[in-house]
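> here is a sequence with its predicted model. Questions after.
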Amino acid sequence: MNVRESSLIAYDTLKTADLGRQEKQVLAGVALLIRTGQHTDGWVSRRQIAQLTGLETSTVAARTNSLIAAHRLVESEELTPCPVTGRNVHKVGLPASGGRAAA
């Protein structure tokens, strides 16, 4: 998947009127982190999103969970190190056809 396709997926994900302000912030944060290359194979950590958006990590966690339930984000099955904390975490990404993160 190239940058154009990733951007189109991000745009389609963001143009949703049924999301709250913080959910939109989280989605925009994920899209920006991916677009600017601050990701690992299309995955970003909740702490990265919190740093970028200025939202509390607990708020980001709650919003990502609701976005995962709504199929607006996908969560990695593998634990990988968070670039911020170094702890092993499940990262999130934008959904792509096939259920993997769109890189």
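It's in.

> all contacts plus neighbour counts: C-alpha atoms, from now on.
OK.

> what about residue 52, neighbour count?
Residues lying near residue 52 (other C-alpha atoms under 10 Å) number 16.

> that one and residue 26: what is the separation?
For residue 52, the distance to residue 26 equals 9 Å [C-alpha to C-alpha, to the nearest Å].

> what packs against the biggest helix by length in the chain?
When the chain is parsed with DSSP state H, its longest helix is helix 21-35. Other elements packing on helix 21-35 under the criterion 3 or more C-alpha pairs under 8 Å, 6 or more residues apart in numbering; DSSP states H and E are helix 3-14, helix 46-53, helix 57-69.

> from memory residue 75 sits against residue 89, does it?
No: the pair residue 75 and residue 89 does not pass the contact test of C-alpha atoms under 8 Å, sitting 10.2 Å apart.

> let's bring in a second model and compare:
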Amino acid sequence: MLKNLLELNKLPTALIVTNDMVAAGIILESKKRRIEIPNNLSIIGFNNDPIAEAMGITTVSLPLKDMGSQAFEYSSKKDITSPIKVSFSLLERNTVQ
């Protein structure tokens, strides 16, 4: 992914990626290519996995157990048009400015 980004005329200033493991991989590859995180590129992951805390990755913490419970509850209902509200929190660490 980072290789494709480097082929662009202008590097993005920030990435929001699918999860913390992807964020960790981008950070490690960025170090090899001398891209400074967060000075040249900010990164935000998802899930607040242990690797995010260990590497200081800014992440969106989602209540996955609650989301699963809500999904199961709604799967048995006939009226599934009502919105599902999910709370989340941004845990700012070392990968954003």
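Looks like it arrived, so ask away. Fair warning: this is a prediction, and the values are worked out from it, not measured in the lab.

> list the TM-score for the superposed pair.
The TM-score (TM-score structural alignment, normalised by the length of structure 2) is 0.29; 49 aligned residues with a C-alpha RMSD of 4.3 Å.

> mind putting the helices and strands packed on helix 21-35 of structure 1 into JSON lines with distance to residue 22 of structure 1?
Below are those laid out as JSON lines (distance: least, C-alpha to C-alpha, whole Å):
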{"stretch": "helix 3-14", "distance to residue 22 of structure 1": "12"}
{"stretch": "helix 46-53", "distance to residue 22 of structure 1": "9"}
{"stretch": "helix 57-69", "distance to residue 22 of structure 1": "7"}
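
> which among the ones you listed is found nearest to residue 31 of structure 1?
Nearest to residue 31 of structure 1 among those is helix 3-14; the distance by C-alpha to C-alpha comes to 5.9 Å.

> count of residues packed around residue 77 of structure 1?
Other residues lying near residue 77 of structure 1 total 10 when counted by other C-alpha under 10 Å.

> with residue 28 of structure 2 instead?
Using other C-alpha under 10 Å, the number of residues around residue 28 of structure 2 comes to 15.

> likewise the one 4 residues further on?
Residue neighbour count, defined by other C-alpha under 10 Å, stands at 10 for residue 32 of structure 2.

> so what's it up against?
By C-alpha atoms under 8 Å, 6 or more residues apart in numbering, residue 32 of structure 2 lies in contact with nothing.

> perfect, that will be all.
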